[in-house]
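[1] I'd like to go over a predicted model; first the sequence, then the structure.
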Amino acid sequence: MSNIVYGGLSLILPGLGQVLAGQIRRGILFFLSLITMVSILYSQAADLGRRAGEGWAAMARAFSRRPGFIGFMILVLIALWLLGAYDAYRCAKEKRKVNTGIFALVLLGFFIQGWQISEIDLVKMVRQAPEALPPLSRVMWPWDAAFERDTDVLSGKAIIMTGEGTPPEQTEPVEGKPYLKSEPNFGELSKRDDDYNMVPGTRITVTGSGFAPRMETEIWWKDPIGNEFRPREGGEYLVLTTDDEGKFQFEMTLPYQLTPPSAEGAFLHTLEARQVTPVGPYKPSEALRLTVGRMVETIFMGMMATMFGIIFSIPISFLAARNIMSGSKVSMFFYYLTRTILNIVRSIEPLIWALIAVVWVGLGPFAGIVALTLHSIAALGKLYSEAIEGIDHGPIEAIQATGASRLQTIMYGVIPQMVSPFISFSIYRWDINVRMSTVIGLVGGGGIGFLLIQYIRLLDYRSAGIAVWFIAVTVAILDYVSAEIRNKLM
């Protein structure tokens, strides 16, 4: 058959020419790669152009939205199709693997598709970097939230009515006590119109007296059901400083608050001015106390999971060692069965086991211990069994020559050789379990991970930073301790 015919066959069916030329694996791999790339491109085009229908209409819509990506991928596919035909021609002519550039082009195509699927946007990353700096700085330096002092709060309140009704009477100032007055003390809250545009509420003038002089004062708003928040003016929280006589005056718009359509009548809101003064010595904050407690819990989770993993994996490892179980067909059956179970359990990440354990035993550290123990048994069982398979058979043969039983052979010929690797693997697994226990808490498996995810969801980056620092320091210390133990015992 002519070399040109091999190339023509690959033009008809990619990879066919390589297969007929004797490069079967090369042809199949090229065919599957090309089909995979086409399938992914079609899926992406269908997703981008799903509103335009299917087929060529969707492709045209996708091209209008992502002309660079779709166009370049089509060129790559055409180049691969033609290069595949040339590769088949060369394979038939030279009878050896040539033209490795074809698979470089395949990798380039997959890289481009991966870039699109994973939605990598370097421009967005650079543009939004300044927005990430404030929370990142709180995480990197969270110690302002690690310690706190008792506070003395000096506050004055004014009642403001919204809705229909008779406005409340204004209170009179009392000598030596903070006083707050709103004029008027009634009005309408800010709201949104049918086009979701903001409609400003009533403008009021607030006057305060009897406060500490030259001190920062925060303004708070409390609705009729007790919800508190800090109102904003011009996008900034209302914060002002009193004069030398402890007085101040400012204007504000009644804030926006979602009100149920069925709400009728008059509603009384509270406007409050607060001066917060730290008093007493510094003490650990609640975030620091919770972090320390959860970190201790995390360490013991890793320790308990490692201990249980060692206890159960040692006997299992002998069942998974070929040189121990090769005596009969029955023992080899248990060898393959044990190996298969260990591979299945080990292939499932501890995070998935934690999700199952949470359903099994409920939220908390016990679920984390169960998840880590299951994975530790599978991992240590494999490591122990491979160490057993690599032992020196000289002592075993010498012991067997004395007429020792299988159990005696294991006790005096196998176990003494296993002490050193067993200790090394066990310490390493403890280190892994402590690291993993910080992660499985994210799904309710207890430990500091559970606390960390709560802080992140609440956007409390300083408290989250305390947890991150404790995780990093603890893992570093445990890594040092495990290395020292390994040096002492090995």
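    Nice, I can see it. What you see is a predicted model; the values in this text were computed from it and never measured. Residues are numbered from 1 along each chain as shown.

[2] all contacts plus neighbour counts: C-alpha atoms, from now on.
    Will do.

[3] the strand or helix carrying A387 packs against which elements?
    Per DSSP states H and E, A387 falls inside helix 365-389. With contacts defined as 3 or more CA pairs under 8 Å, 6 or more residues apart in numbering; DSSP states H and E, the packing partners of helix 365-389 are helix 286-319, helix 322-325, helix 329-347, helix 350-361, helix 415-440.

[4] and these as JSON lines, adding distance to P168 and mean neighbour count?
    Formatted as JSON lines, these follow (distance: least, CA to CA, whole Å; neighbours: other CA atoms under 10 Å):
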{"stretch": "helix 286-319", "distance to P168": "40", "mean neighbour count": "20"}
{"stretch": "helix 322-325", "distance to P168": "88", "mean neighbour count": "19"}
{"stretch": "helix 329-347", "distance to P168": "69", "mean neighbour count": "16"}
{"stretch": "helix 350-361", "distance to P168": "53", "mean neighbour count": "19"}
{"stretch": "helix 415-440", "distance to P168": "54", "mean neighbour count": "20"}
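
[5] got a markdown table for the ones you listed, with distance to A79 too?
    Shown next, in a markdown table, are those (distance: least, CA to CA, whole Å):
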| stretch | distance to A79 |
| --- | --- |
| helix 286-319 | 52 |
| helix 322-325 | 50 |
| helix 329-347 | 38 |
| helix 350-361 | 42 |
| helix 415-440 | 45 |
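
[6] now do the contacts for the nearest residue to L105 once chain neighbours are set aside.
    Nearest non-adjacent residue to L105, counting by CA to CA, 6 or more residues apart in numbering: L80, 7.0 Å away. Residues counted as contacts of L80 (CA atoms under 8 Å, 6 or more residues apart in numbering) are L34, I102, L105, V106.

[7] which SSE is the second one in?
    Taking DSSP H and E as the definition, I102 sits inside helix 101-117.

[8] elements contacting that helix?
    helix 24-48, helix 67-94.

[9] show me what counts as buried in the last one.
    Buried residues in helix 67-94, defined by neighbour count with 16 or more other CA atoms under 10 Å: 69-70, 73, 76-77, 80-92.

[10] then this one, side by side with the first:
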Amino acid sequence: MQSRKVISKPQKESLVSPVIAAILSAIIPGLGQILARVVNRGLIILASFVTSLGLLIWRIATEGSRYTGWRTVVSKAYKLNPFLYAITALMVITYIYGIVDAYLTARPGAKKSKAIGMIFLIILVFFMQGWEIGQIDMGALFRDADEAVPALSKVVWPWEKAISYPEEYRTTIIDVQTPCTDVPFPAGEIKTDEPYLIADPTCGVPSVVEVSQGTEFHVVGGNFVPGKPVEFWWKDSANREFHHRVDGDYLIVTPDKDGSFEVSVIMPYRTLTAAAEEGVKVWQIQARQLISVGKAEFSEELKLAVEKMIETIFIGMMATFFGIILAIPVSFIAARNLMSHSPVTMAIYYLVRTILNIIRSIEPLIWAIIAVIVVGLGPFAGILALTLHSLAALAKLYSEAIESIDSGQIEAIQATGANWFQVVSHAVIPQIIPPFVSFTIYRWDINIRMSTVIGFVGGGGIGYLLAQWIRILDYRSAGIAVWFIAITVAILDFVSADIRERFV
């Protein structure tokens, strides 16, 4: 058996000499290749160089935007971002390589090469520009990774927060007056059968930010449960409560064996404006002590996660249902083989296809933002967003399934004199049921996944809850939500695979 030798055919004769081609490529990258009749390569080189040069100019302008004068802008940009030197050097190498390539390409009798080196350099230039634009810092990824470990560990194993123990606190209060008046404000009294607080003095003024420290109160407590911590809180004249802090830490004291303690607390900053605090006001010093812990029960976070996960599943389910109902009739008028019999039907076909492409090109997150503006926050907005996208996606998939059916059956039915509706019902529908089921299950799976994401923009479901927990840095609660999402998606993957196996 003889092996065949592949012989490269020489390309068409160049319109210019190799030297002229090289000079022209030095003036306009790719022009020499174009005149050497390697048009595609020349256009790729020209488009790539113009694009990369535009990106480089943009990055230089961005880095040096605080300066004036183009010389100053360029020098400052390279000084602030030395990575631009590497990009510029690589572009120069690519530019020179393009000139050499133009010379070699324009030589008489030159064989057509694949220009792998030029393609590699172009890809490398864009990769480096993407690295710089994306501000990729692998050093920061590994250097700061240890700082993320505590948060990630809470997300990976959040189940401590899935169980809660009802806590019962006993709150003991004493009122203090601000400001002091000529009439003495009553102090607390010593009690024999219940906890009490006594403050000295009984009046004072709040702290003023960066100006003065508030009144220091000497607080004596008695009849508390010995050995159990007592937390101190304040309630201002507007009934707003806040934990008392000392040097950034919460103030907590532990009563002695007699249930007594002494502590000094400074009146905190006012939470209202000075005008609102005018006149005599009464504040409270609160001492809260945990006295009992109840039995284990599911936490509110876990209950919320279950509730919102169910909501998420139904958002995806309802969006898929509505998407199917709307997409099926649209898919028949978006199938070329069914609409190519007259200019009118072809015009309808192109119109429907254009609308579907526009709807599908807009991501569900954007549709969710638009839906939230129209109907407000909640699951209905998420259903509307996913329904629109499902309509466009399923109609496209359904129509392509219709276009790929066996045309022989259609011609046979048409030969009997059947009308359009009879052709569809007898020749089209029996062939499209399996792919329709497959595409529907696939879309249902996508909608369930997307319904967890659109909640981030107010589309309801567990995504909305997850976004709130992340914003307040409650990583254990966020971890519970992530686990429910992962478990639900895994179950749905199994169910959808089983359904596809049965019906497709």
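    Ah, there it is. Since the structure is predicted, the reported quantities are computational estimates derived from the model, not experimental observations.

[11] after superposition, what is the TM-score?
    Overlay of the two chains. TM-score (TM-score structural alignment, normalised by the length of the first structure): 0.90; 485 aligned residues with a CA RMSD of 2.6 Å.

[12] average distance between the helix holding I102 of the first structure and the second structure?
    Superposed on the second structure, helix 101-117 of the first structure shows a mean distance of 2.4 Å to its aligned residues (mean CA distance after the TM-score superposition for the first structure).

[13] what does that helix rub up against?
    For helix 101-117 of the first structure, contacts defined as CA under 8 Å, 6+ apart pick out 30, 33-34, 37, 40-41, 44, 69, 73, 76-77, 80, 83-84, 87.

[14] for that helix, which positions count as buried?
    For helix 101-117 of the first structure, by 16+ other CA under 10 Å, it's I102, F103, L105, V106, G109, F110, Q113.

[15] just those now: which is nearest G49 of the first structure?
    Closest to G49 of the first structure out of the buried residues of helix 101-117 of the first structure is Q113 (16.4 Å), distances taken as CA to CA.

[16] trace that closest one over to the second structure, please.
    Mapped onto the second structure by TM-score structural alignment, Q113 of the first structure lines up with Q129.

[17] Y42 of the first structure too?
    Structural alignment (TM-score structural alignment) places Y42 of the first structure against I57 in the second structure.

[18] from G134 of the second structure, how far out is its match?
    In this view, I57 of the second structure and G134 of the second structure are 16 Å apart by CA to CA, to the nearest Å.

[19] looking at the two, which one has more neighbours?
    Taking neighbours as other CA atoms under 10 Å, I57 of the second structure and G134 compare with I57 leading, 13 against 9.

[20] so who does that one touch?
    Counting by CA under 8 Å, 6+ apart, I57 of the second structure makes contact with nothing.

[21] count residues in the vicinity of the aligned partner of N419 of the second structure in the first structure, would you?
    N419 of the second structure maps onto S405 of the first structure when the alignment is built from TM-score structural alignment. By other CA under 10 Å, the residues close to S405 of the first structure number 11.

[22] before we move on, back to that, with the second structure superposed, average distance for the following helix or strand past the helix holding I102 of the first structure?
    Where DSSP H and E defines the elements, the next helix or strand beyond helix 101-117 of the first structure is helix 122-127. Superposed on the second structure, helix 122-127 of the first structure shows a mean distance to its aligned partners of 3.3 Å (mean CA distance after the TM-score superposition for the first structure).

[23] and for stretch 269-277 of the first structure?
    By mean CA distance after the TM-score superposition for the first structure, the fitted stretch 269-277 of the first structure averages 2.5 Å away from its aligned residues in the second structure.

[24] give me the buried positions along that stretch.
    For stretch 269-277 of the first structure, the neighbour count (16+ other CA under 10 Å) marks H269, T270, L271, E272, A273, R274, Q275, V276 as buried.

[25] neighbouring contacts of the longest strand along the first structure?
    When the first structure is parsed with DSSP state E, its longest strand is strand 266-284. For strand 266-284 of the first structure, the external contacting residues (CA under 8 Å, 6+ apart) are 146-165, 180, 211-212, 215-224.

[26] go again with 6 Å.
    Residues outside strand 266-284 of the first structure that contact it (CA atoms under 6 Å, 6 or more residues apart in numbering) are 147-165, 217-224.

[27] relative to helix 286-319, how tilted is that strand?
    Here strand 266-284 of the first structure points in a direction 70 degrees away from that of helix 286-319 (axes from the mean of the first three to the mean of the last three CA atoms, to 10 degrees).

[28] T387 of the second structure maps to what in the first structure?
    T387 of the second structure maps onto T373 in the first structure, with residues paired by TM-score structural alignment.

[29] quick one, which of the helices and strands packed on helix 365-389 of the first structure is nearest to G49 of the first structure?
    helix 350-361 (35.0 Å).

[30] matching residues in the second structure for that closest one?
    On the second structure, the counterpart of helix 350-361 of the first structure by TM-score structural alignment is residues 364-375.

[31] that stretch: average distance to aligned residues in the first structure?
    Using mean CA distance after the TM-score superposition for the first structure, the mean distance for stretch 364-375 of the second structure is 1.7 Å.

[32] give me the distance from that stretch to the chain's centre.
    Stretch 364-375 of the second structure sits 15 Å away from the centroid of its parent chain (CA atoms, centre = their mean, to the nearest Å).

[33] and the equivalent of N227 of the first structure over in the second structure, how far from Y196 of the second structure?
    In the second structure, the residue matched to N227 of the first structure (TM-score structural alignment) is R240. For R240 of the second structure, the distance to Y196 of the second structure equals 22 Å [CA to CA].

[34] and for I433 of the second structure?
    Plainly put, I433 of the second structure is 77 Å away from Y196 of the second structure if you go by CA to CA.
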